[in-house]
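In: Coordinates for the following, if possible.
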Amino acid sequence: MEKRAELYSGKAKSVYETDDQDYLVLAFRNDTSAFDGKRIEQLERKGMVNNKFNAFIMEKLKAAGIPTHFERLLSDQECLVKRMDMMPVECVVRNIAAGSLVRRLGVTEGQELNPPTFELFLKNDALGDPMINESHVETFGWATREQLARAKELTYQVNDVLKALFDDAGLLLVDYKLEFGIFKGEVVLGDEFSPDGCRLWDKETRDKMDKDRFRQGLGGVIEAYEEVGRRLGIDFG
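Out: Below is the predicted model of the structure:
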């Protein structure tokens, strides 16, 4: 597979064309951003850690029957993925109250949410990724009713798989966001799953092991990511 011109550069990842129109190279950079890209820093090893973390999680999800865009690792910071028509929507599941839910609703951080909540946000940094509903998605053509229903179904399936996986590693899966796209007519999980896009707390201490360490200036960001990986059995080399 030959890597060709850069197609897109986001806040922390870049996407490259290949000589196969169905596949792309996804490159994880060391950039770390928060607050819709208003704060960006370089953290050594981050690209490698998130690339290998994502590969591990995607393989676990594929083994559980969840279709993903991930094909294989190419290098420490690159992987091969399916080329998809992405929905400009983030699907968010919350198992424990944290982050914007606490700010919006005034609930207590750490409150268990039973059943978990499901929320939708429009991927648009300029607008601050506003919260939207299922009617908005259908009305504005961001996805069909059937596609969104499938994305929601898969989001909850991911929750079942990953809550158990992290629980076994002594971690709480507080919340996470997923992005989906269409590949050959099928709704498929895209983007990434790493501590950049979820909240993970130590079960005993409630220490934060995710990007909130960067957002809140707690330090030890990559060390926390690597500790999560070590508990899962990921070899970062």
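In: contacts, neighbours, all on C-alpha from now
Out: Noted.
In: Name the helix or strand for residue 164, please.
Out: According to DSSP states H and E, residue 164 maps onto helix 145-168.
In: Residue 222 touches residue 48, doesn't it?
Out: No - the pair residue 222 / residue 48 is not scored as a contact, 10.4 Å apart, by C-alpha atoms under 8 Å.
In: now residue 196, nearest residue through space, not along the chain?
Out: Leaving aside its sequence neighbours, residue 196 sits nearest to residue 211 (C-alpha to C-alpha, 6 or more residues apart in numbering; 5.2 Å).
In: Pull the contacting residues for the one you found.
Out: By C-alpha atoms under 8 Å, 6 or more residues apart in numbering, the contact list for residue 211 reads 195, 196, 197, 198, 199, 221.
In: now the other sequence, so there's something to compare against:
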Amino acid sequence: MARRKKIYEGKAKILYEGPKPGTIVQYFKDDATAFNAEKKDVIEGKGVLNNRLSEFFMTGLTQIGVPTHFLERLNMREQLVRAVEIIPLEIIVRNYAAGSMAKRLGLEEGTPLPRPVVEFSYKEDSLGDPLVPEEYIIAFGWATQQDLDDIVPLALRVNDFMSGVMYGVGIKLIDFKIEVGRVYEGDFMRLVVADEISPDSCRLWDIKTGEKLDKDVFRRDLGNLTDAYTEVARRLGVMPANTGHPKPTLIN
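Out: Reported below is the predicted structural model:
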């Protein structure tokens, strides 16, 4: 069997050349990082959970007409996705003050925002992924004004979907980040949600208890990260209700 060509390895995933032109195989690792990789660990089962959860969210978005790069899950750790030209931005949507926003503005974590706030950060770990205004984005050619005019409503649609799904299982969507890529079809270009959507890229709090069910568990040493992600998967019906071991058996 021919060895696959590795295209890129990041903190949480490895990308391989796909079986057909224009496709990529996305492999989810068990690596956990925080504070721009200053804190690192390997969390057994994390990659399996994120693969399955990202499939769940991407499929749901596709069903409501939000375009994504997701094509299909291949196995427990891999999924087939469309090759896209990634815009070098993280698009952050905040419903409540938390994390860096709470720190910057002196707000208590969990303070509801008057409306969802969309922020942009420049994807560059060596700089700490700094927040950037739209003027910088356009001036440096990372995206056009038309791109931004399309990205904001796209991100808010993702927020509407994610907020509703999470609320239905007793989870509050505090904030999340997505990446967006360009797909070219002849002379036509469209923007799609890319990378992943998982507890790695969201803040998720239990509505009743405030318990954190996201990567803050790892960032702040609040418990077992796999247990938190397993709880999210269980509530969403991605895992059997009676699964209690951190090495999950997932529903195909």
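In: TM-score for the pair, please.
Out: For this chain pair, the superposition-based TM-score is 0.97 by TM-score structural alignment, normalised by the length of the first structure; 236 aligned residues with a C-alpha RMSD of 1.1 Å.
In: can you map out the helices along the stretch 151-252 of the second structure?
Out: With helices called from DSSP state H, counting those that start in this stretch, the stretch 151-252 of the second structure shows them at 216-219, 225-235.
In: For these, could you give me CSV that also reports distance to residue 179 of the second structure?
Out: Below are these laid out as CSV (distance: least, C-alpha to C-alpha, whole Å):
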stretch, distance to residue 179 of the second structure
helix 216-219, 20
helix 225-235, 21
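In: Residue 118 of the second structure is nearest to which of the ones you listed?
Out: Within the helices of the stretch 151-252 of the second structure, the stretch nearest residue 118 of the second structure is helix 216-219; the backing value is 20.4 Å (C-alpha to C-alpha).
In: what's the angle from the helix or strand that contains residue 61 of the first structure to helix 145-168?
Out: Taking DSSP H and E as the definition, residue 61 of the first structure sits inside helix 46-63. Inter-element angle recorded for helix 46-63 of the first structure and helix 145-168: 110 degrees (by axes from the mean of the first three to the mean of the last three C-alpha atoms, to 10 degrees).
In: Helix 46-63 of the first structure vs the second structure, mean deviation?
Out: Once the two models are superposed, helix 46-63 of the first structure sits on average 0.5 Å from its counterpart in the second structure (mean C-alpha distance after the TM-score superposition for the first structure).
In: From residue 17 of the first structure, how far out is the residue nearest the centre of the first structure?
Out: The residue lying closest to the centre of the first structure (C-alpha atoms, centre = their mean) is residue 193, at 3.5 Å. Look at residue 193 of the first structure and residue 17 of the first structure: by C-alpha to C-alpha, to the nearest Å, they are 22 Å apart.
In: before we move on, the earlier item: quick check: the aligned residue in the second structure for the residue nearest to residue 196 of the first structure vs residue 192 of the second structure, distance?
Out: Here residue 211 of the first structure is matched to residue 215 in the second structure, going by TM-score structural alignment. Separation of residue 215 of the second structure from residue 192 of the second structure (C-alpha to C-alpha): 24 Å.
In: Equivalent analysis for residue 7 of the second structure, please.
Out: For residue 7 of the second structure, the distance to residue 192 of the second structure equals 20 Å [C-alpha to C-alpha].
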